[in-house]
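Peer 1: My questions are about this predicted structure, shown below with the sequence.
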Amino acid sequence: MPEGHTLHRLARLHQRRFAGSPVRVLSPQGRFSEDAALVDGRVLVKSEAWGKHLWHHYESGLVVHVHLGLYGAFTEAAVPMEPPVGQVRMRMVGAEFGTDLRGPTACEVLHPPQVAAIEARLGPDPLRKDADPDKAWKRISASKTPIGALLMDQAVIAGVGNVYRAEVLFRHGIDPDRPGRGLSRDEWDALWADLVALMKVGVRRGKMHVVRPEDDHGDPAYAKDRPRTYVYRRAGSPCRICGTPVAHSVMKGRNLFWCPSCQPS
């Protein structure tokens, strides 16, 4: 599933390419046709993200809400665009660029109160200027739930996914099973600051760079088009720092990776 930096990167791209001008909004697939007609031809005022949610704000006050889920993706193209291929849920066409959305979990038109209700359920997003890390700390510091699960709870922190969860805990030597209330405030402040820095790099470069330069050697990345990771998808491989085999388990239905030596219980 795309993590928060991907949505912020998309929001910035769509802001540059579509905001300030009328946009054709269509649904070649047909599943979004009625909602698309509500914003078709309207001026896109602003594109922004909160966690894994993308918002397109139109001059009418209506907002297109997109959640990519596991399989959603945008495909960007220059205008004129080729005929749609496959199940295109939403097509946006501006003066010079267009984009096709396929396979999202959510693609819908909402009114501002509905947007506010969704945002009220989300935790602070490390990539937003208005983020309040104290809001997350209040939840974490009072919880018996493992920090590895809390970091993935979008109501606690918005935008963190499996990669950032595994890697930021490794970078700070924190056992994923440690209860949230077992963290010190200094540890939380350092985790938050690191998430902000790492996710900003993700927005800027389009990929998650989580390994410090001095550790960026040895075993190749888990996929050809991905940078190296410390522990994510490296189960059984030697830790890049101490050589201990990277451990793997499942926490709340998601794969979890950590180093038993660098992240002692």
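Peer 2: That came through, no problem.
Peer 1: okay, CA-based contacts and neighbour counts for the rest of this
Peer 2: OK.
Peer 1: which stretches of this protein form helices?
Peer 2: Chain-ordered helices for the chain, with DSSP state H as the definition, fall at 4-18, 33-39, 112-120, 133-141, 147-150, 162-171, 185-205.
Peer 1: how about the ones you listed, which one is nearest residue 96?
Peer 2: Taking Cα to Cα, helix 4-18 is the member of the helices of the chain nearest to residue 96, at 7.7 Å.
Peer 1: could you give the angle of the closest one to helix 162-171?
Peer 2: Our comparison of helix 4-18 with helix 162-171, counting by axes from the mean of the first three to the mean of the last three Cα atoms, to 10 degrees, yields an angle of 130 degrees.
Peer 1: before we go on, here's another structure to hold up against the first:
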Amino acid sequence: MPEGHTLHRLAKAHQRRFAGAPVAVSSPQGRFAAEASLVDGQVLVRAEAYGKHLFHDYGPHGTVHVHLGLYGTFSEMKLPVTEPVGQVRMRMVGRTQWTDLRGPTRCELLTSGEVDAIMARLGPDPLRRDADPDKAFARISRSKTSLAALLMDQSVLAGVGNVYRAEVLFRHGIAPMLPGRSLDSALWKDIWSDLVFLMRDGVRTGRIDTVAPEHLPEVMGRAAREDRHGGEVYVYRRAGLPCYVCGTPIAHSELVGRNLYWCPHCQAS
């Protein structure tokens, strides 16, 4: 599932390519056809992201809400438009660009009140300037649940997924199963600042890189990571491989239905 930086990259791209002008919106697949007809030809006021949610605001005509889920993707192309390939849930055609959305978990037209309700259910997003990290800490500091689980709870913290969760815990030497209420406020501030830094870099580059300069492949003399997600990471999907810092094999288990990775030595407490 795409993490928050991917949705913010999409929001920035769609704001740049489509906002401020009428957009032709259709649903070649047909599942979004009725809603698409209500915004077809209307001006896209704003594209924005909150956590793993994308919103296309068409003013009084409504807001298109997209959640990519596990399989959703946007393909971005320059004009001219070609015939749809596959099951295209939504097609947007602007002045110079067009994009097709396939396979999302949600693609729906909402009222402003319904958009507000979605945002109200989400925790603060490290990539939004209106985020309040104290709101997340208030939840974390009262909870017996493991920090690893809390960081993935979108009602606690929006936009953080499996990769950022595993990597930020490693970077701060935190055992994944540490209860939330055992985390002190100073360390939480460091974690939050690190997430802001890492995720903003992800928006800029389109990949997740979390290793320090001294642990890059060219410095360590190791092979670059080969993974469809890209990026250089410390523990994510490195089960059984040696930690770049201490050499201990990276551990793996399952937590709340998701894969969890950590270094038993570097994250002993």
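Peer 2: It's in. Note that the structure is predicted; figures quoted are calculated from it, not measured.
Peer 1: care to give me the TM-score?
Peer 2: TM-score of the superposed chains, computed with TM-score structural alignment, normalised by the length of structure 1, equals 0.98; 265 aligned residues with a Cα RMSD of 0.9 Å.
Peer 1: can you tell me which of the helices of structure 1 comes nearest to residue 81 of structure 1?
Peer 2: Across the helices of structure 1, residue 81 of structure 1 has its closest neighbour in helix 4-18 (14.6 Å, Cα to Cα).
Peer 1: Can you list the neighbours in contact with the closest one?
Peer 2: The list of residues contacting helix 4-18 of structure 1 from outside it, by Cα atoms under 8 Å, 6 or more residues apart in numbering, reads 44, 46-55, 94-97, 127, 158-161, 199-200, 202-204, 206.
Peer 1: Could you do stretch 256-269 of structure 2 as well?
Peer 2: Stretch 256-269 of structure 2 is contacted from outside by 149, 162, 166, 169-170, 173-176, 178, 235-239, 243, 245-246, 248-254, using Cα under 8 Å, 6+ apart.
Peer 1: With mean neighbour count added, can I get the helices of structure 1 in a markdown table?
Peer 2: Putting these into a markdown table (neighbours: other Cα atoms under 10 Å) gives the following:
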| stretch | mean neighbour count |
| --- | --- |
| helix 4-18 | 21 |
| helix 33-39 | 18 |
| helix 112-120 | 12 |
| helix 133-141 | 17 |
| helix 147-150 | 22 |
| helix 162-171 | 22 |
| helix 185-205 | 17 |
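Peer 1: Distance to residue 102 of structure 1 added to the ones you listed, as TSV?
Peer 2: As requested, these are exported to TSV (distance: least, Cα to Cα, whole Å):
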stretch	distance to residue 102 of structure 1
helix 4-18	14
helix 33-39	14
helix 112-120	22
helix 133-141	32
helix 147-150	29
helix 162-171	22
helix 185-205	21
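Peer 1: Show the buried residues in the contacts of stretch 256-269 of structure 2.
Peer 2: The neighbour-count criterion (16 or more other Cα atoms under 10 Å) marks 149, 162, 166, 169-170, 173-176, 178, 235-239, 243, 249-252 among the contacts of stretch 256-269 of structure 2 as buried.
Peer 1: can you tell me which of the residues you listed are in strands?
Peer 2: 251, 252 (DSSP state E).
Peer 1: Once you drop chain neighbours, what's closest to residue 204 of structure 2?
Peer 2: Sequence neighbours aside, residue 9 is the residue nearest to residue 204 of structure 2 in space, at 7.7 Å (criterion: Cα to Cα, 6 or more residues apart in numbering).
Peer 1: again, but for residue 214 of structure 2
Peer 2: Using Cα to Cα, 6+ apart and skipping residues adjacent in sequence, the residue nearest residue 214 of structure 2 is residue 220, 7.2 Å away.
Peer 1: That neighbour touches residue 211, doesn't it?
Peer 2: No: here residue 220 of structure 2 does not reach residue 211: they are 11.5 Å apart, not a contact under Cα atoms under 8 Å.
Peer 1: When these two are compared, which one has more neighbours?
Peer 2: Taking other Cα atoms under 10 Å, residue 220 of structure 2 and residue 211 do not tie; residue 211 has more neighbours (17 against 11).
Peer 1: Now do the same contact list for the closest residue to that one other than its chain neighbours.
Peer 2: Nearest non-adjacent residue to residue 211 of structure 2, counting by Cα to Cα, 6+ apart: residue 233, 5.6 Å away. Remark: with contacts taken as Cα under 8 Å, 6+ apart, residue 233 of structure 2 is in contact with 167, 208, 209, 210, 211.
Peer 1: ok, the aligned partner of residue 233 of structure 2 in structure 1 to residue 205 of structure 1 distance?
Peer 2: With TM-score structural alignment as the criterion, residue 233 of structure 2 lines up with residue 229 in structure 1. With the distance defined as Cα to Cα, to the nearest Å, residue 229 of structure 1 ends up 16 Å from residue 205 of structure 1.
Peer 1: before we move on, what about residue 14 of structure 1?
Peer 2: Taking Cα to Cα, one finds residue 14 of structure 1 at 16 Å from residue 205 of structure 1.
Peer 1: Number of residues surrounding the nearest residue to residue 92 of structure 1 once chain neighbours are set aside?
Peer 2: Across the structure, with Cα to Cα, 6+ apart as the measure, the residue nearest residue 92 of structure 1 apart from its sequence neighbours is residue 25 (4.7 Å). The local packing of residue 25 of structure 1 (other Cα under 10 Å) involves 23 other residues.
Peer 1: Need the contacts of residue 233 of structure 2 in a markdown table (columns: distance to residue 265 of structure 2).
Peer 2: Formatted as a markdown table, these follow (distance: Cα to Cα, whole Å):
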| residue | distance to residue 265 of structure 2 |
| --- | --- |
| 167 | 15 |
| 208 | 23 |
| 209 | 22 |
| 210 | 18 |
| 211 | 17 |
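Peer 1: ok, the residues you listed vs residue 75 of structure 2, which is closest?
Peer 2: Nearest to residue 75 of structure 2 among the contacts of residue 233 of structure 2 is residue 208, at 20.1 Å by Cα to Cα.
Peer 1: Is the closest one in contact with residue 202, as I believe?
Peer 2: Yes: proximity of residue 208 of structure 2 to residue 202 meets the contact threshold set by Cα under 8 Å, at 5.3 Å.
Peer 1: Could you tell me which residues touch both of these two?
Peer 2: With the criterion set as Cα under 8 Å, 6+ apart, the contacts of residue 208 of structure 2 and residue 202 do not overlap.
Peer 1: Tell me the spacing between the closest residue to residue 136 of structure 1 other than its chain neighbours and residue 177 of structure 1.
Peer 2: Spatial nearest neighbour of residue 136 of structure 1, excluding adjacent residues (Cα to Cα, 6+ apart): residue 156 at 5.3 Å. Plainly put, residue 156 of structure 1 is 17 Å away from residue 177 of structure 1 if you go by Cα to Cα.
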